[in-house]
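Participant: Turn this into a structure:
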Amino acid sequence: MNTYKQTPVTFLTISAEQAGQRIDNFLHTHLKGVPRSHIYRILRTGEVRINKGRIKPTYRLMVGDVLRLPPLQCQDHNPNVPSANRLKALANAILYEDAHLLIINKPAGMAVHGGTGINGGVIEALRALYPNAPYLELVHRLDRDTSGCLMIAKKRSMLRRLHDLLRNGGIHKHYLALVQGRWNPHIRRVEAPLRKNLLQSGERIVRVSAEGKSALTQFSIEQQFTTTTLLRVQPFTGRTHQIRVHAAHQGHPIAGDSKYGDETFNQQMRHDKLKRLWLHAEKLDIDLPEINYHLSTSAPLPDALQQTLLCQKKTLNY
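Facilitator: The predicted model follows:
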């Protein structure tokens, strides 16, 4: 059973390391155990104040701001702490680490953060693995069923720099994807705007729409098989489900994609030992010349995806 503690009115002075964040994102990170819905309620009602004034959830913190937090009930127990097995798996999945950045090979099936019905995500696990780390924040996200390179900033200053790079195309992300059918080699770039939609069931889905946000993905053929194609993919924008939707939009959904894929094809792929989405964030290239920071990291292809490729290669011999 979860227990709760009552916090008093708190005043915080924003440091240079904390400046630049949206107030809602800062509170979500700072107020562990407080539901996101409650955070937005205390923002709407003006219980959270900056320099004695009301602010909107989109307000960005400035150095020297005095933040007032009202009395709050916080959970003593965090229901999203991952299991010991997940902690061990994540500890073994670290690809790169320095004083600024942590890169892991995120396992498929693990969400980047915990939530309703999710018993702990990557960020909760890393905070459990690094209990004395003053700062750990996701730089970007990967879908729950996607494996591969995931960046976690260890300093707020690095998070800001990497977000700037992501917005300006300064981080090169490379994926491998196995798709249905034989991809047309002349299709190298897919530029189709994407819009998030919410179904009546509450499920989130992304569709190509003229009213959506711009999205650009580059595809190149790595290897073609009898009924599938292995693609190397580079997204130039970071829209939700971008690679999956752009591939399906071309008539070549990713193998194992239960949301945007073909169920008959997915059933056939299950005979080839595929039990997950065949999408892997293989490589990251980061270039920050102003601090002489250059990094290229790769995540090895998981055994489960290699087994599926072996099955596809066997079909070429018949």
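
Participant: contacts, neighbours, all on C-alpha from now
Facilitator: OK.

Participant: how about the strands in the stretch 201-318 of the chain?
Facilitator: Read by DSSP state E, counting those that start in this stretch, the stretch 201-318 of the chain holds these strands, from start to end of the chain: 204-208, 216-224, 228-235, 279-288, 293-298.

Participant: List the buried residues in stretch 83-100.
Facilitator: 86, 87, 90, 93, 94, 95, 96 (16 or more other CA atoms under 10 Å).

Participant: scratch that, stretch 15-31
Facilitator: Within stretch 15-31, the residues that count as buried by 16+ other CA under 10 Å are 18, 19, 20, 21, 22, 23, 24, 27, 28, 31.

Participant: On the secondary structure side, give me the element for the first one.
Facilitator: To tie it back to what came earlier, the one meant is residue 18. Assigned by DSSP states H and E, residue 18 belongs to neither a helix nor a strand.

Participant: isn't it right next to residue 159, touching?
Facilitator: No. Counting by CA atoms under 8 Å, residue 18 does not reach residue 159; the two are 10.6 Å apart.

Participant: Make sure residue 281 is actually in contact with residue 176.
Facilitator: Yes. Under the criterion of CA under 8 Å, residue 281 makes contact with residue 176 at 6.6 Å.

Participant: Neighbour count for the two, which is higher?
Facilitator: Set side by side, residue 281 and residue 176 show unequal neighbour counts under other CA atoms under 10 Å, the larger going to residue 281 at 25 against 22.

Participant: contacting residues for the more buried one?
Facilitator: 146, 147, 148, 149, 173, 174, 175, 176, 299 (CA atoms under 8 Å, 6 or more residues apart in numbering).

Participant: one more to put side by side:
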Amino acid sequence: MGTGVQYVEVSAERAGQRLDNFLMGQLKEIPRPQIYRILRKGEVRVNGRRAKPDLRIQAGDRVRLPPLQRAPAAEVAIPPASLIGEIAGRILYEDDGLLVVNKPAGLAVHAGTGVAYGLIDVLRALRPHCPELNLVHRLDRGTSGCLVATKTRSDLLTLNRAFADRRCEKVYLALTQGRWGRGEVVRRQALDIDHRQGGERTVRVDTAHGQTAVSRFRQVERFDGASLVRVAIETGRTHQIRVHAADAGHPLAGDDRYGDRVFNRQMARLGLRRLFLHAAALSLPLDGREPLQVEAPLPADLSGVLKALRG
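Facilitator: Purely as a prediction, here's the structure:
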């Protein structure tokens, strides 16, 4: 069943939400890939202007929705009990309003094309009494570590604003090629996500059309031809750490899109089977309390690679 052009005004309770998340709430029968496709093509307008997926909408904004062919929503598969049990053991923090989980590598955060269920579906199965459970941010499928979900709409909006205002601190550990200089290395290259290579979405540094992105790298351990770095990010752009590191001449180990093939083969011989990127720590502002500090230990597969490098 098709629809014509529609205009939706953003309510106060949706203020601060990402545009892509807003659209998924408005267009529940439209597959996620189609939503991102109409965003890329500029068919969604906010106050008459093209907008990108991570735009934070505000109360009173007028959102144009293009004509769409609606299909029955695909049913999300029920996650296996073994996975639900595993994720239950990976919860790092929980209170009445939010929880922080240590996401395993290989698990997508949402269901989609070729993905029967995502982490959010596992969490909803684990907490069926929380119908408003939603993820506040994302991690790539191949990335492990700290991920935040909220249990109520008000908590979601509060943390959305905190992320937008850069009051949340996110720290990653990454293994990169080569050696970084002493002290902190700051990368401020703007990134554009609407370029494709080989049929896959990719990201590149683009100062003319990209969005501001800031990553702070600090070498914490060096090896023969590789470095373990701590990365603090001020923005959360798609593939930000991977692209900034590659642009600096230090691509991430195991990165099959922006990495170095020879380096990746060397790391594979040491046991690396995926992207070496882990969301190690998170600091979240809490109303009337000290910021919440959460850490996720480095997984055994990545620790094993470091042990091999040290040996």
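
Participant: Superposed, what's their TM-score?
Facilitator: TM-score of the superposed chains, computed with TM-score structural alignment, normalised by the length of structure 2, equals 0.79; 275 aligned residues with a CA RMSD of 2.8 Å.

Participant: Please flag which of the buried residues of stretch 83-100 of structure 1 sit within strands.
Facilitator: Of the positions in the buried residues of stretch 83-100 of structure 1, 94, 95, 96 sit in strands, assigned by DSSP state E.

Participant: how about the second one, what's its match in structure 2?
Facilitator: Using TM-score structural alignment, the partner of residue 95 of structure 1 in structure 2 is residue 92.

Participant: I'd like the distance between that match and residue 147 of structure 2.
Facilitator: 10 Å (CA to CA, to the nearest Å).

Participant: Residue 49 of structure 1 maps to what in structure 2?
Facilitator: For residue 49 of structure 1, no equivalent position in structure 2 is identified, counting by TM-score structural alignment.

Participant: same check, this time on residue 300 of structure 1
Facilitator: Alignment of residue 300 of structure 1 against structure 2 is given by TM-score structural alignment, with residue 297 as its counterpart.

Participant: Its match and residue 280 touch, don't they?
Facilitator: Yes. Between residue 297 of structure 2 and residue 280 a contact is recorded at 6.5 Å, counting by CA under 8 Å.

Participant: The two: which is more packed in?
Facilitator: Ranked by neighbour count (other CA under 10 Å), residue 297 of structure 2 and residue 280 place residue 280 first, with 23 against 13.

Participant: in the stretch 1-150 of structure 2, which spans are strands?
Facilitator: For the stretch 1-150 of structure 2, strands defined by DSSP E, counting those that start in this stretch occupy the ranges 2-3, 6-9, 45-46, 49-50, 62-65, 68-69, 91-94, 98-103, 134-135, 144-150.

Participant: which stretch among those strands comes nearest residue 119 of structure 2?
Facilitator: Among the strands of the stretch 1-150 of structure 2, strand 98-103 comes nearest to residue 119 of structure 2, with 7.8 Å by CA to CA.

Participant: And the closest one, what does it pack against?
Facilitator: Under the contact criterion of 3 or more CA pairs under 8 Å, 6 or more residues apart in numbering; DSSP states H and E, strand 98-103 of structure 2 touches helix 81-88, strand 91-94, strand 144-150.

Participant: Name the residues contacting each of residue 297 and residue 280 of structure 2.
Facilitator: residue 145.

Participant: Give me the aligned partner of residue 28 of structure 1 over in structure 2.
Facilitator: By TM-score structural alignment, residue 28 of structure 1 lines up with residue 24.

Participant: scratch that, residue 272 of structure 1
Facilitator: Residue 272 of structure 1 maps onto residue 270 of structure 2 when the alignment is built from TM-score structural alignment.

Participant: now swap in residue 136 of structure 1 and tell me
Facilitator: The pairwise alignment with structure 2 assigns residue 136 of structure 1 to residue 133, based on TM-score structural alignment.

Participant: OK, contacts around the nearest residue to its match once chain neighbours are set aside?
Facilitator: Spatial nearest neighbour of residue 133 of structure 2, chain neighbours left out: residue 151 (4.3 Å); criterion: CA to CA, 6 or more residues apart in numbering. With CA under 8 Å, 6+ apart as the criterion, the residues that contact residue 151 of structure 2 are 96, 97, 98, 99, 130, 131, 132, 133, 134.
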